[in-house]
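J.: Next come a sequence and a model predicted from it.
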Amino acid sequence: MTFSPTRRTVLIATGGAAAATLAAGCDDDDGGSSSTSTTTDRSTTGAAGEELAKTSEIPVGGGKIFAGPKVVVTQPTEGDFKAFSAVCTHQGCTVSTVADGTINCACHKSEFRISDGSVAAGPATEPLPQEQITVTGGSITLA
């Protein structure tokens, strides 16, 4: 009989060091900074009607990631705001940056277009699901 360890078995057998190493692969912080991306915890519940940001906080051609509700809001062109799930469709990591017209996942380097959430580069094969937002009077809220 052969033994094939599960991830849980490996974590238990190797202790905290292995858990920290595995968790680091899905860290929300890419260690750098991007002029068109910000991650914020302003919104923590993701409740409908909850303000995510002011429109002035979302750069044209870029976006902003909201860690609490796991939503990314983009502004592909002036005044056109879009929202998508911030959970990568490849293996469930939270996306880490928005730069150069794409929403980027640091875990496995998938990229999604800021205009429609479609896959720009794999390994992801499915687009980011669209989220509903309302833009009123300079305020962006979850719908």
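T.: On my side now, so go ahead. Small disclaimer: the values here were computed from a predicted structure and weren't measured. Residues are numbered from 1 along each chain as shown.
J.: Please make it C-alpha for all contacts and neighbour counts, starting now.
T.: Fine.
J.: Tell me how many other residues surround the residue lying closest to Thr40 once chain neighbours are set aside.
T.: Among residues not flanking Thr40 along the chain, Phe66 sits closest, at 5.0 Å (C-alpha to C-alpha, 6 or more residues apart in numbering). Neighbour count for Phe66, taken as other C-alpha atoms under 10 Å: 24.
J.: Could you verify my assumption that Phe66 touches Asp41?
T.: Yes - because the distance of 5.9 Å satisfies C-alpha atoms under 8 Å, Phe66 is recorded as touching Asp41.
J.: Ala19 falls within a helix, correct?
T.: Yes - inclusion of Ala19 in a helix is indicated when DSSP: H, G, I helix; E, B strand; the rest coil is applied.
J.: correct me, but it touches Arg8?
T.: No - in terms of C-alpha under 8 Å, Ala19 does not count as a neighbour of Arg8; the distance is 9.4 Å.
J.: ok, these two, which is more surrounded?
T.: Ala19 (15 against 10).
J.: how much space is there between the more buried one and Arg7?
T.: With the distance defined as C-alpha to C-alpha, to the nearest Å, Ala19 ends up 10 Å from Arg7.
J.: Ok, Gly63 next?
T.: Here Gly63 is placed at a distance of 34 Å from Arg7 (C-alpha to C-alpha).
J.: what residues does stretch 126-136 touch?
T.: Where contact means C-alpha atoms under 8 Å, 6 or more residues apart in numbering, the residues beyond stretch 126-136 that reach it are 55, 71, 81-90, 112, 116-119, 140-143.
J.: try it again with 10 Å
T.: With C-alpha atoms under 10 Å, 6 or more residues apart in numbering as the test, stretch 126-136 has contacts from 48-55, 71-73, 79-90, 103, 111-114, 116-120, 140-143.
J.: this is the comparison structure:
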Amino acid sequence: MPDEDVFNRCAARRTLLLGAGAMGIAVLAGCGVDEPAPSAGGNPGASSTPAAPATTGGNPFDDSGTGGGAGAQVPDNALVAVGEVPVGGGVIVKDTVLVVQPAKGSFKAYDAVCPHQGAIVDPPFDGNPVIMCPRHNSKFKVADGSKVEGPTPSGLKSIKVGVKSGYVVRA
């Protein structure tokens, strides 16, 4: 009989814990943030303002073009705001473009896809002159994208860029 009491207490405890876990999931599911509804007076499918630059790097612009906003006009071929690219570092934008600023006011861009097996390379930081691929440690020069070492068959493809209205743009 004592074994049966232990079994019943464990089963009751298990039931209580499972019920509490299910209740916690239900509570968390109700804590989501609802997206605001689009305004009824807008033009459906059209962007009313240009995309704002991101504050943490990344992909600040979508590919929908620009609209007539109150702020500065974002060039159609913009990749990233100049201020989003750290001096001596870089950022990945539009998911596959690496924009670097090796020296203040000097911008370069490369296809961020490693030629070896297609991984996205890591942006350089703190003045590091080398771009690293996290998958198999291929290394590339920030100065020109050329291969330094590793299993990659070649360097990174260069993308021509310039600066226009405070943005790094495809040239």
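T.: Arrived safely. For clarity, every value in this text was computed on a predicted model and none was experimentally measured.
J.: among the contacts of stretch 126-136 of structure 1, which ones are buried?
T.: 50-53, 55, 71-73, 81-90, 103, 111-114, 116-120, 140-142 (16 or more other C-alpha atoms under 10 Å).
J.: Just the ones of those in helices?
T.: Secondary-structure check on those using DSSP state H: no residue lies within helices.
J.: where does Val27 of structure 2 land in three-state SS?
T.: Reducing the assignment at Val27 of structure 2 to three states with three-state DSSP gives helix.
J.: contacting residues around it?
T.: Residues touching Val27 of structure 2, when contacts are defined by C-alpha under 10 Å, 6+ apart, comprise Gly21.
J.: Thr125 of structure 1 matches what in structure 2?
T.: In structure 2, the residue paired with Thr125 of structure 1 is Pro153, using TM-score structural alignment.
J.: Wait, its match touches Cys114, no?
T.: Yes - Pro153 of structure 2 lies in contact with Cys114 (C-alpha atoms under 10 Å); the separation is 9.5 Å.
J.: and for these two, which residues touch both?
T.: Ser138.
J.: about what we covered before: and the residue nearest to Thr40 of structure 1, what pairs with it in structure 2?
T.: Applying TM-score structural alignment, one finds that Phe66 of structure 1 aligns to Val93 in structure 2.
J.: Excluding chain neighbours, give the residue nearest to Val99 of structure 2 in space.
T.: Once its chain neighbours are removed from consideration, Val99 of structure 2 has its nearest residue in Ala109; the separation is 4.3 Å (C-alpha to C-alpha, 6+ apart).
J.: What residue in structure 1 is paired with Arg170 of structure 2?
T.: Matched by TM-score structural alignment, Arg170 of structure 2 corresponds to Leu142 in structure 1.
J.: repeat for Val121 of structure 2
T.: For Val121 of structure 2, the residue aligned by TM-score structural alignment is Val95.
J.: repeat for Glu4 of structure 2
T.: With TM-score structural alignment as the matching criterion, Glu4 of structure 2 is left without a partner in structure 1.
J.: quick one: the helices in structure 2?
T.: Taking DSSP H as the criterion, structure 2 contains helices spanning 2-29.
J.: Sketch out the strands for it, chain order is fine.
T.: For structure 2, applying DSSP state E gives strands covering 78-81, 89-93, 97-103, 106-111, 130-132, 139-141, 147-149, 158-159, 161-164, 167-170.
J.: what's the average distance of the fourth one to structure 1?
T.: Meaning strand 106-111 of structure 2. Compared with structure 1 after fitting, strand 106-111 of structure 2 has a mean deviation of 0.5 Å; criterion: mean C-alpha distance after the TM-score superposition for structure 1.
J.: which residues in structure 1 does that strand align to?
T.: Aligned using TM-score structural alignment, strand 106-111 of structure 2 spans residues 80-85 in structure 1.
J.: gap between that stretch and the chain center?
T.: 12 Å (C-alpha atoms, centre = their mean, to the nearest Å).
J.: hang on, Cys114 of structure 2 packs against Thr152?
T.: Yes - counting by C-alpha under 10 Å, Cys114 of structure 2 touches Thr152, with 7.3 Å between them.
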